Structure formats: structure tokens, C-alpha cells
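what follows is a predicted structure for the sequence shown.
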Amino acid sequence: TRSYSVSSPPTRPLDLQITVKRVKGGLVSNWLHDNLRPGHDIEIEGPVGRFNFDDLPSEKPLFLSGGSGITPVMSMLRALTDRASGHDIRFIHCARTANDIAFRSELEALAARFSNVDVSFICTQEGSAWQGPMGRIDGPMLLRLAPDLHQRTSYVCGPEPFMQTVRACVAEIGIAPSQYHEESFGGAVGNSMPPQSAAAGPTCVRFARSGVEHLCAPGETLLDAARNSGLYIPTACQQGICGTCRTVKLSGDVVIDDLGGLSLQEKAAGYVLACCSRPQGTVCLDL
């Protein structure tokens, strides 16, 4: 299975779209490009995560994306322009070359049609077809393209190296955490937590509804325990960001190293993220 962002807006409920870039060596992306045809049936799960404008509204949004990370912010922009909203919108997209700019024609058309929409593109590699901003995004460039950045709420998505650069930029500029929301594509997966977070003694995960008990190897996450027990927990980012793998902990303690994938209310209700939670002793999950 693979997770893809919905690129169509919620204002078009009968038009569900994903945008898939062919990736060299990618099993699913290449299969979709080579085999999927009109009339085929695909089994999908419902959308998850909170990286959307309805849950995180702002009157002055800055949509900042890199590469394939344009898909979720494109959905947000389409929703706002479908509603002809009066939001003061800045949209900045970073790509390798001009030929790699996804949705370029549509974005330019939206900027021409709506006076409250400002669109900028940045290319990291030179090309005869490109006369716009060049180079990798940094603090000064970001402030040139969005001089009122401190007044805006930023919605950022892209591959992990791009995200690391943007995080460093906003930290240097001094953007408040409440004005920054992100979703990362293609970051590290699996056991990314530090070894010292593993329990010192034996650990065990009990799956209440399944009647399964799993004795964990050192360093195993709840997600590892489920998979090694033949149980399915849906996942996406596997970094503690998206919230896809959230599950209810009925008892026991875990060390959790999430990156904002759970709200305070969800944590209070007993939810944990299976991808980045390690059991301490015996833990029982509602699974």
C-alpha cells in the first residue's frame, strides 16, 4: 500500500483526485502509470491527517511546497478559489526546473483571475526556459517573496531535505509555532527513535480485540509489534506527523516521539501513534 495526498478540493466532492509522480524504481508509482486505466477498481482507505485548511484556518495563508509536496496545498488553494474567498493568499512552489513545476498553467491562471492570489515559482537548476527566481529556498529569499511572513500562517509540504531547510529558515526568522503547519513527504521511516528510548526490561504488547500477545524485541515500536503479529495498522508518514496510525492504548506506558501527529485532546483520550511509540513493560491496545 501507499499513501497519496488528495489534490482535489473538498468543494468538489464527486471529483476525487490524487497526483502521482513516476519515481525511478518506485513499485507503486510506476505500476499506476503503466497499468491503471479508466474502469479499473482500486481499494482505498478514507483520508486521514489534519493537514488541511478547514482544521487549520487562516486569513493570510502562505502555501510553500517543494516537488510532489505541492499536492495537499494545491487542494487547499483550489478550495479557497472555488469559494471565491477573500483570503490574502501567497503560494510559493520550489521545483528542479521549469519543466518540473506541477500545475503551473493552473496556478498562473488562478493568479491572473484572483487579485488576492500571488503565485511564485523557484527553480533550483538553470534552464533556458526559466527567468524567475533561482536557487534553494532560504530565509532572505522567503522574506523577499513573502515580506509579511510574520503576519501569515505557513502551510509547508515537501520531501524531507526541503522540510529541514524550511524549518531552519522559519526558526531563524522567528516564526511562531502556532503560525507553522507542515506535512513531510518521503522522510525516514521505521525505527527512527533513539536507542535510549527503548525499555530496559522485557516488553509485551497485547491486542485486546484480536486476542494476540506479542513479546517485543528490543527497540520495537507498537507498529512493529502489530506487523510481527500479523495485524494491520494503517500508516503513512511513519514519522509521527500525519496521525494515520493512531490507535487507542487501553493500559500500560509508552515512550512516544511524535512530531505533532496527535492533538492534546487525542492524547488525553488515550490515543498513541503506533509508528513512533515504544512500549515500556506491558501495553494493551484496542486492536
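Perfect, I can see it now.

only C-alpha atoms from now on, for both contacts and neighbour counts.
Noted.

now the strands for the stretch 151-287 of the chain?
Here the stretch 151-287 of the chain has its strands, by DSSP state E, counting those that start in this stretch, at 153-159, 180-185, 204-207, 212-215, 246-256, 271-273, 277-285.

mean neighbour count for the ones you listed - can I get that in TSV?
Formatted as TSV, these follow (neighbours: other Cα atoms under 10 Å):
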stretch	mean neighbour count
strand 153-159	24
strand 180-185	21
strand 204-207	22
strand 212-215	16
strand 246-256	18
strand 271-273	26
strand 277-285	22
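
any chance of those in TSV, plus distance to A79?
Compiled in TSV, the strands of the stretch 151-287 of the chain are given as follows (distance: least, Cα to Cα, whole Å):
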stretch	distance to A79
strand 153-159	14
strand 180-185	18
strand 204-207	40
strand 212-215	44
strand 246-256	27
strand 271-273	29
strand 277-285	35
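
show me the contacts for V170.
Shown in contact with V170 (Cα atoms under 8 Å, 6 or more residues apart in numbering): G139.

could you check the distance from it over to I92?
Noted for V170: a distance of 15 Å to I92, by Cα to Cα, to the nearest Å.

end to end, how far does stretch 234-242 reach?
Stretch 234-242: ends 11 Å apart by Cα to Cα.

so how far is it off the chain centroid?
Taking Cα atoms, centre = their mean, to the nearest Å, one finds the center of stretch 234-242 at 8 Å from the center of the full chain.

structure B:
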Amino acid sequence: MKLRRPPSFGPLEAVASKLGALEALATPHGVDRYLELVHPMLTVRELRAVVTEVDRSTADSVTLTLRPTRQWRGFRAGQFVQISIDIDGVRHTRSYSPSCSQYRADGRIEITVKAHPEGVVSQYLHTNAKPGLVLGLSQANGTFRLPDERPERLVLISGGSGITPVLSMLRTLSDEGHAGDIVFLHYAFTEADVAHLAELRGLAARHPNVRLVLAYTKQAAGGDLHGLFDETHLAEVAPWYAGDAQTYLCGPPGLMATIREHYAAKGIEETLHTEEFTPPVLAPLDGDVSGTVTFGDTVVENSGATLLEQAEAAGLAPEYGCRMGICFTCTKVKTSGCTRNVLTGELHTEPDTEVQLCISAPVGDVAIDL
């Protein structure tokens, strides 16, 4: 099945499509800066989205339905998009995975945002989002997605807010009429913490090949499983998982680390596909941290933290999206010095090369064009 083109925004977009020639006249701001004064969804270049529905189905999450502008090219189930919003005059960008099917008929997308205690954007959206709110939107990106040839057997595992990309996969497979075995295993504190619970139960009820398994880590009753992940959980609900099945996993670091270790121990790690949604843990450098980090006109002592963290500690506000190296929003030019990729340990010594601030730590003196 092909991705469906989202419906046109109407006469406003018809006008916008004819205004490309005005770009040169609008320099230095670009024609979109003037068009947004007429209507914030009237754009020539920029991709945006307007909130059309708001659902606060759990106490600490909000699901937003978004209608993109005409530039939207669709997405593959499991991918993520970047959402941008101005809060108190500062532009913030975050990455979220659509939770809807990639075949949604009206071309709209759903994102579910968990309100983290320290989350500026998530707290703002949870409290203030309402229909009519216009957000910046990126095209979809990411390699966490189903293969074109769908596996005959699938295990979809999620925990907490990691439910969104695998729920998108389940909805997409359901729209395709996929007949293979699917086990959807979700971990949550209690039943009240399960986002999209009614949708999940409805999908399982309508599709006999889908088995919904809810595992509650703090609720002793009501779920199908209880407690943290244990290899007996998979043996019970998907005894064929170590055979010809493919597993897709997204969740908190503890859950993901445990499942990775289990799959590696069984020698089936190639069947496990994962998506991170929390920043990587920074491994300490060998030896003492030394040197300075130069961000344009700002010079700070090297603390050993990532370049993004050190820039923020210095009072700077570089743009970023995911904080985990998947969206490239925070990419800047390193003019001199050596940096270490905190995910791989790889060192980068070449001058005038692009580095991702969120996953790069300085080794000695480093200068960044910020």
C-alpha cells in the first residue's frame, strides 16, 4: 500500500503554491515570515501543523492530532518527527513518534506527549495545547520501521511512552490486513498509565491474530503479567519469539537493556530492532578531564559532559531535538580539537567537521562554531 497524500489545506495553500517567486523580494526574512501574518498555516517553504484534537487520556500524557501543511510527505510506522514551538520567546524542538497508522485516511498524524517533571515542552503541551495551536513540523525520519516485506511473526514490546512507534506499527499492520501472528507486549506501572488502552483493546478484539499483553509493574492485579521483564514473560506469551519472529522494542533504558541482554544471550540479537527515546548515558573519559571549550565568544572549562550540556551550562541555547543523536538538529561545525562520540567511543580529530553536540564530548581543548 502507498502512503496517502494528506488533503490540501484549501484556498490558502493554493495561494501559497504560487508565491515561490516572491521569495527573492522578501529577503532577508523569506516570504513565509510575511505569509504567517495572514495565516500561520499559509507557507511556501516551511512545514507546519495545526492541532485539531486534544485528548488527555492519562494523568500525565496528552495526545495531539495534527493537520500538516501541504509540504508533508507522510511517514513510515515507527519513524519520528520533530515538533517546534515558541515558549516565552524561545524556540524549542523535540522529537516524537506518530502513534497513528501511516495510512490514516485524512492525512493527519497523532503524537502522544508524556509530561516529564523537568520537560519544558512536554509540560507546556500537556497544560496548554488546544485546537488551533500551530507548531513547526519536520518531515519524518528514522530507521526504526517495519521492513517492506512484513515478517510473518512479530513481537512488539514497549514500556511507558515508548508505546507510540510500536502502536503505529500495529495500526499500520491492521490497516494492511496483515494475517501473521502479532504479540503486543506493553509494560506500565498500572492500568491507569496505559496510553491508548481503548484503542489497543479494540484492535485486539477486531483482529484474532493480535494478542494484547499488558504487564503492570506496580499493580498486582488486572494485568496479563506482573513485575519487571523476565524471559519467562516472552516464553509464556510468544513461545515462538526465538524462531522466525522479528521483535521491535521501544521503552525506558532499564527495560531495553534487559531485553537486549536476553536476546544476545540466546544468540538472536539480529532479530531485535530498537528505538531509544532517552538521552544516552555518558561513559566517563579515561584520565582527567582537561582543557577548555570555546563556543564562539564564550569559553568554558571542559567538564567532560557533552557539548550540548556544556553549552547550556554556560547559558547558551543551541537548538536541539532528540538529545540522543538521531535527529541531527544540534549539528554544528567543530573548528578545532578532538571530540568523542559517547555512543560509540569513536574519536574525531579533523578540524572544520560537523559534530552532533548532544552525543559529542570534548577531549581537551575544543572550539565549536556556535
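Okay, I see it. Just so you know, these numbers come straight off a predicted model, no measurement behind them.

of the strands of the stretch 151-287 of the first structure, which is nearest S75 of the first structure?
When the strands of the stretch 151-287 of the first structure are compared for distance to S75 of the first structure using Cα to Cα, the nearest one is strand 153-159, at 11.8 Å.

so that closest one aligns onto which residues of the second structure?
Aligned by TM-score structural alignment, strand 153-159 of the first structure corresponds to residues 246-252 of the second structure.

excluding chain neighbours, what is closest to H126 of the second structure?
In space, not counting the residues next to it along the chain, H126 of the second structure is nearest to V62; the distance is 5.5 Å by Cα to Cα, 6 or more residues apart in numbering.

on the three-state scheme, that neighbour is what?
The assignment at V62 of the second structure comes out as strand when based on DSSP: H, G, I helix; E, B strand; the rest coil.

distance of it relative to A129 of the second structure?
Distance, V62 of the second structure to A129 of the second structure, by Cα to Cα: 9 Å.

any common contacting residues for the two?
The contact sets of V62 of the second structure and A129 overlap at V54 (Cα under 8 Å, 6+ apart).

between these two, which has more neighbouring residues?
For V62 of the second structure versus A129, neighbours defined as other Cα atoms under 10 Å are more numerous around V62 (22 against 19).

about what we covered before: mind checking the strands of the stretch 151-287 of the first structure for the one nearest to L27 of the first structure?
That would be strand 180-185 among the strands of the stretch 151-287 of the first structure, by Cα to Cα, at 16.5 Å.

residue range for that closest one in the second structure?
With TM-score structural alignment as the criterion, strand 180-185 of the first structure aligns to 272-277.

so how far is that stretch off the chain centroid?
Distance, stretch centre to chain centre, for stretch 272-277 of the second structure: 11 Å (Cα atoms, centre = their mean).

go on, stretch 196-205 of the first structure?
Centroid separation between stretch 196-205 of the first structure and its chain, computed with Cα atoms, centre = their mean, is 29 Å.

next one: stretch 16-33 of the first structure
The answer for stretch 16-33 of the first structure is 17 Å, by Cα atoms, centre = their mean.

then stretch 98-118 of the first structure?
Counting by Cα atoms, centre = their mean, stretch 98-118 of the first structure is centred 22 Å from the centre of its parent chain.

same check on stretch 46-56 of the first structure?
The gap between where stretch 46-56 of the first structure is centred and where its chain is centred comes out at 10 Å by Cα atoms, centre = their mean.

whereabouts in the first structure does stretch 205-215 of the second structure align?
Mapped onto the first structure using TM-score structural alignment, stretch 205-215 of the second structure spans residues 112-122.

need the contact partners of that stretch.
Stretch 112-122 of the first structure has contacts (Cα under 8 Å, 6+ apart) with 81, 86-95, 101, 107-108, 110-111, 132-137, 145.

among these, which ones are buried?
Neighbour counting with 16 or more other Cα atoms under 10 Å marks 81, 89-95, 101, 107, 110-111, 133-134, 137, 145 as buried within these.

show me the residues you listed that map onto strands.
Assigned to strands by DSSP state E, the following of these qualify: I89, R90, F91, I92, H93, C94, A95.

and the last one, what pairs with it in the second structure?
It refers to A95 of the first structure. Using TM-score structural alignment, the equivalent of A95 of the first structure in the second structure is A188.

just to check, F53 of the first structure is in contact with M76?
Yes. Between F53 of the first structure and M76 there is a contact at 6.0 Å, judged by Cα atoms under 8 Å.

of the two, who's got more company?
Between F53 of the first structure and M76, counting by other Cα under 10 Å, M76 is the more crowded of the two (24 against 17).

so which pair among the buried ones among the contacts of stretch 112-122 of the first structure is furthest apart in space?
Within those, T81 and M134 form the most distant pair, 27.7 Å apart (Cα to Cα).

any idea how far L62 of the first structure is from the one in the first structure that sits across from L170 of the second structure in the alignment?
If you follow L170 of the second structure across to the first structure using TM-score structural alignment, you land on L77. Note on L77 of the first structure: its distance to L62 of the first structure, by Cα to Cα, is 10 Å.

quick one, helices of the stretch 101-250 of the first structure?
Applying DSSP state H, counting those that start in this stretch to the stretch 101-250 of the first structure gives helices spanning 104-113, 139-145, 160-173, 222-228.

which of these sits most buried?
Of all the helices of the stretch 101-250 of the first structure, helix 222-228 has the most neighbours on average by mean count of other Cα atoms under 10 Å, namely a mean of 21.

give me the distance from that one to the chain's centre.
22 Å.

and what of stretch 173-181 of the first structure?
Stretch 173-181 of the first structure sits 17 Å away from the centroid of its parent chain (Cα atoms, centre = their mean).

show me the contact partners of it.
Contact partners of stretch 173-181 of the first structure, identified using Cα under 8 Å, 6+ apart, comprise F51, G139, H150, R152, T153, S154, Y155, V156.

again, only this time at 6 Å
T153, S154, Y155 (Cα atoms under 6 Å, 6 or more residues apart in numbering).

swap in stretch 157-169 of the first structure?
Stretch 157-169 of the first structure has contacts (Cα under 6 Å, 6+ apart) with S65, G66, G69, D138, G139, E182, E183, S184, F185, G186, G187.
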